[in-house]
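# Got a sequence here, can you build the structure:
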Amino acid sequence: MKKTALICGITGQDGAYLAKFLLGMGYEVWGTSRDPQGVNLQNLDSLGIRNSVRILSLVPTDFRSVFIAIRNSHPDEIYYLAGQSSVSLSFEQPAETMQSTVVGVLNVLEACRLVDYPIRLYHAGSSECFGDTQGQRADEHTPFRPNSPYAVAKASAHWLLDNYRNAYKIHACTGILFNHESPLRPTRFVTKKIIGTAKRIAAGSDETLLLGRLDIQRDWGWAPEYVEAMWRILQQDTAQDFVIATGVTHSLEQFVATAFDYFGLDWKRHVRQSPELLRPTDPLYIGGNPEKAERILGWKAKYQMTEVIAAMAQA
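Prediction:
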């Protein structure tokens, strides 16, 4: 029988790519928005799937709203990708970040517990939960040491889900995703900011790119590949969590240099560090070990940082 998926956060980067992937797998796809009439569906438009998904109202912090959305869509699988997703913005909006992430996940878990049929739930975790991994590649057993309100929220949601899985036998899983990029990234994300600025400078702009720390090291992958990992996680007979990463880490300086070099530019002539863009806390190194995902899910990242930059630059 045809499966039904409910994607909370369908208008974002991951939600849009996931919707396209699931449609290709033959799913009926529902997506949620606080305001279905006024929602921006630009990402769905850009992927050519706007008319292939059904949008319904869901306010993550309102349990009644969550329960009704699940009752009306009757999903086999729920992908909770909603919530405030910017680390920098979480320092300015800590309450909104905590509520949309933690309370949202709690309400979905409660709804899954109370409905009269089994639902499989995927929760979008984050590598930020690990904090600074101090040169080591984090796996599913690495302790969390969150360094931002965003990371604290994601870690809290992770343990809530773990508790419900153990207490109520809900088939609920967390994908601990490391950084994954695409042309659908909002401009507030540093990768989109870097590539967009380099592209404009190459076209004749005399602007300067302002950045914070350049020595931070992250694992950057390709978002369309990562949404397939989300789906594979939910197809396992046993509910469990997975680290999803490329396994290769680069500094932000390397990312900047590679992006500017793609356009034939010397980044040092166009980039300046700004104290105003430094975060109160910022882990120096966050690396991931995706060995379990490769072994159990059969998933392995094909795009590394250089390929990610090229694909975003060409878009």
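# Please count neighbours and contacts with C-alpha atoms only from this point.
Fine.
# what's near enough to touch the closest residue in space to Glu276 that isn't next to it in sequence?
Using Cα to Cα, 6 or more residues apart in numbering and skipping residues adjacent in sequence, the residue nearest Glu276 is Gly212, 7.5 Å away. By Cα atoms under 8 Å, 6 or more residues apart in numbering, Gly212 lies in contact with Gln273, Ser274, Pro275, Glu276, Leu277, Leu278, Arg279.
# I'd say Leu160 and Gly104 touch.
No. Judged on Cα atoms under 8 Å, Leu160 makes no contact with Gly104 at a distance of 11.0 Å.
# And the two? Which one has more around it.
Gly104 (22 against 16; other Cα atoms under 10 Å).
# Pretty sure the more buried one sits against Leu58.
No. Look at Gly104 against Leu58 with Cα under 8 Å: they stay out of range, at 10.1 Å.
# how far away is the residue nearest to Glu276 from Phe263?
Per Cα to Cα, to the nearest Å, Gly212 is found 22 Å from Phe263.
# same question, Leu121
Distance from Leu121 to Phe263, by Cα to Cα: 42 Å.
# and what of Thr187?
With Cα to Cα as the criterion, Thr187 and Phe263 are 19 Å apart.
# Of those two, give the one with the bigger neighbour count.
Using other Cα under 10 Å as the criterion, Thr187 and Phe263 rank with Phe263 on top: 18 against 13.
# can you pull the contacts of that one?
Contacts for Phe263 (Cα under 8 Å, 6+ apart) come out as Ala198, Lys199, Ala202.
# Show the buried residues in the residues you listed.
By neighbour count, with 16 or more other Cα atoms under 10 Å, these hold Ala198, Lys199 as buried.
# Please list the members of the contacts of Phe263 that lie in helices.
Among the contacts of Phe263, the members found in helices (DSSP state H) are Ala198, Lys199, Ala202.
# Now the second one, please; I'll put the structures next to each other:
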Amino acid sequence: MKRALITGITGQDGSYLAELLLAKGYEVHGLIRRASTFNTHRIDHLYQDPHESAARLFLHHGDLTDGSAIMSLVARLQPDEIYHLAAQSHVRVSFDQPEYTGDVTGVGTTRLLEAIRSTGVSTRFYQASSSEMFGASPPPQSEETPFYPRSPYGAAKLYAYWMARNYREAYGMFAVNGILFNHESPRRGETFVTRKITRAVARIKLGLESSLYLGNLDAVRDWGYAPEYVDAMWRMLQADSARDYVVATGTRFSVRDFVSAAFACVELDWEQYIRYDARYERPTEVDELIGDASLARKELGWEAQVHAPELVRIMVEADVRRLSEELDGSAARRTRYDP
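Sure, this is the predicted structure:
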């Protein structure tokens, strides 16, 4: 039985990847930060699985700023594969917390790579790189496109990218960078623009809100579906040799397009509800990110099936359903306890 360690297992990608690996028969270990409140809601259902997969999921407290603890965990687990997904991953927040972003997103990767090197563990390492590393470089962006990050987050991810390549080339480590373009799902955090939009659409449709405040509507992104992207991660670590891959749909969709499609799902005119707020603008904007995943298609057999219009529908329907269930539950509780 293969053993995998996932950092960031409680995030969007980590939860989908845990599902995938458990379905493939892996023993899955996840690194989570200790906090005063539980933040495992994305993976709680895995513990309730009626099959034996729940017995193959283990969580360990740790932090990417604690190199000795990471080294100890890697030495004890001896994982066959390590998927490094944990990061301070919000681009806008990185402008407010550049030092923290650099320490966790950038140097945290080095701590994990050094733990592998120092312990001598024979493992395959996946680094979650980002299309934000391309920044101002014009699309389409491929593995050969020059990097030009436009945020502390992009710069930190670029540092981590080069460290993974350095450890691969200097020490013969099987280390790959998955340069993933934007990928979303109903599990996306509520502060990210896509989920902010779909959640607001649900609340407006159900009469709980009257408007949605956004920044730059002209930014163009290549949006895919997260469950498909974690499959690409797994494929990279099954390859005969280690190399870096772009993972993307190859299609363009602006924030405005996303907003329009989301409101159309509930038959509302988006222009009646959108308000501009300069606070959501970035100090330096990335205008257009569109990936060329030809290499992943050729060598990994991976190709995106869900594109932006269907992704929007999936997310809006999930948020409408979730909110409707919450409202129905609240109404039932009020009825139960009212005298």
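# about what we covered before: so what does the residue nearest to Glu276 of structure 1 match up with in structure 2?
Aligned by TM-score structural alignment, Gly212 of structure 1 pairs with Gly215 of structure 2.
# what do you get for Ser73 of structure 1?
Under TM-score structural alignment, Ser73 of structure 1 pairs with Leu77 in structure 2.
# okay, now its match: neighbour count?
Counted with other Cα under 10 Å, the neighbours of Leu77 of structure 2 add up to 13.
# For Leu208 of structure 2, see how far away it is.
From Leu77 of structure 2 to Leu208 of structure 2 the distance is 47 Å (Cα to Cα).
# cool, Ser131 of structure 2 as well?
Distance, Ser131 of structure 2 to Leu208 of structure 2, using Cα to Cα: 35 Å.
# all strands of the stretch 51-200 of structure 1, in order?
Using DSSP state E, counting those that start in this stretch, the strands of the stretch 51-200 of structure 1 run over 54-57, 77-80, 120-126, 137-138, 171-177, 180-181.
# and those, which is most packed in?
Greatest average neighbour count among those goes to strand 171-177 (a mean of 26), per mean count of other Cα atoms under 10 Å.
# Mind reading off the mean deviation between that one and structure 2?
On superposition with structure 2, the mean distance recorded for strand 171-177 of structure 1 (mean Cα distance after the TM-score superposition for structure 1) is 0.4 Å.
# which stretches of the stretch 101-250 of structure 2 form helices?
Ranges of helices in the stretch 101-250 of structure 2, per DSSP state H, counting those that start in this stretch, are 108-119, 152-171, 193-205, 226-238.
# Of these, which is nearest Phe258 of structure 2?
Closest approach to Phe258 of structure 2 among the helices of the stretch 101-250 of structure 2 (Cα to Cα): helix 193-205, 7.6 Å.
# start and end residues in structure 1 for the closest one, please.
Going by TM-score structural alignment: helix 193-205 of structure 2 matches residues 190-202.
# Also stretch 248-255 of structure 2?
Counting by TM-score structural alignment, stretch 248-255 of structure 2 corresponds to 245-252 in structure 1.
# Okay, Val230 of structure 2 and Ala331 of structure 2: tell me how far apart.
Here the criterion is Cα to Cα. By it, Val230 of structure 2 lies 38 Å from Ala331 of structure 2.
# And the two? Which one has more around it.
Ranked by neighbour count (other Cα under 10 Å), Val230 of structure 2 and Ala331 place Val230 first, with 26 against 11.
# And the ones in helices among the contacts of Phe263 of structure 1, which is closest to Leu44 of structure 1?
Distances from Leu44 of structure 1 to those, taken by Cα to Cα, are shortest for Lys199, at 24.2 Å.
# Pretty sure the closest one sits against Ala313.
Yes. Contact criterion Cα under 8 Å: Lys199 of structure 1 and Ala313 qualify, at 7.4 Å.
# Compare Ser131 and Leu208 of structure 2 (neighbour count), which wins?
Using other Cα under 10 Å as the criterion, Ser131 of structure 2 and Leu208 rank with Ser131 on top: 26 against 11.
# Hmm, that one is touching Gly178, no?
No. Contact status for Ser131 of structure 2 versus Gly178: not in contact, 9.6 Å apart, counting by Cα under 8 Å.
# Measure how buried the equivalent of Arg269 of structure 1 over in structure 2 is and give me the count.
Using TM-score structural alignment, the partner of Arg269 of structure 1 in structure 2 is Gln272. Look at Gln272 of structure 2: counted by other Cα under 10 Å, it has 10 neighbours.
# ok, now how distant is Gln272 of structure 2 from Ser260 of structure 2?
Relative to Ser260 of structure 2, and taking Cα to Cα, Gln272 of structure 2 is found at 11 Å.
# what angle sits between whichever helix in structure 2 runs longest and helix 193-205?
If you go by DSSP H, structure 2 has its longest helix at helix 308-337. Note on geometry: by axes from the mean of the first three to the mean of the last three Cα atoms, to 10 degrees, helix 308-337 of structure 2 and helix 193-205 are set 50 degrees apart in direction.
# and stretch 153-160 of structure 1, how far from the chain's centre?
Distance, stretch centre to chain centre, for stretch 153-160 of structure 1: 14 Å (Cα atoms, centre = their mean, to the nearest Å).
# Right, I'll call it a day here.
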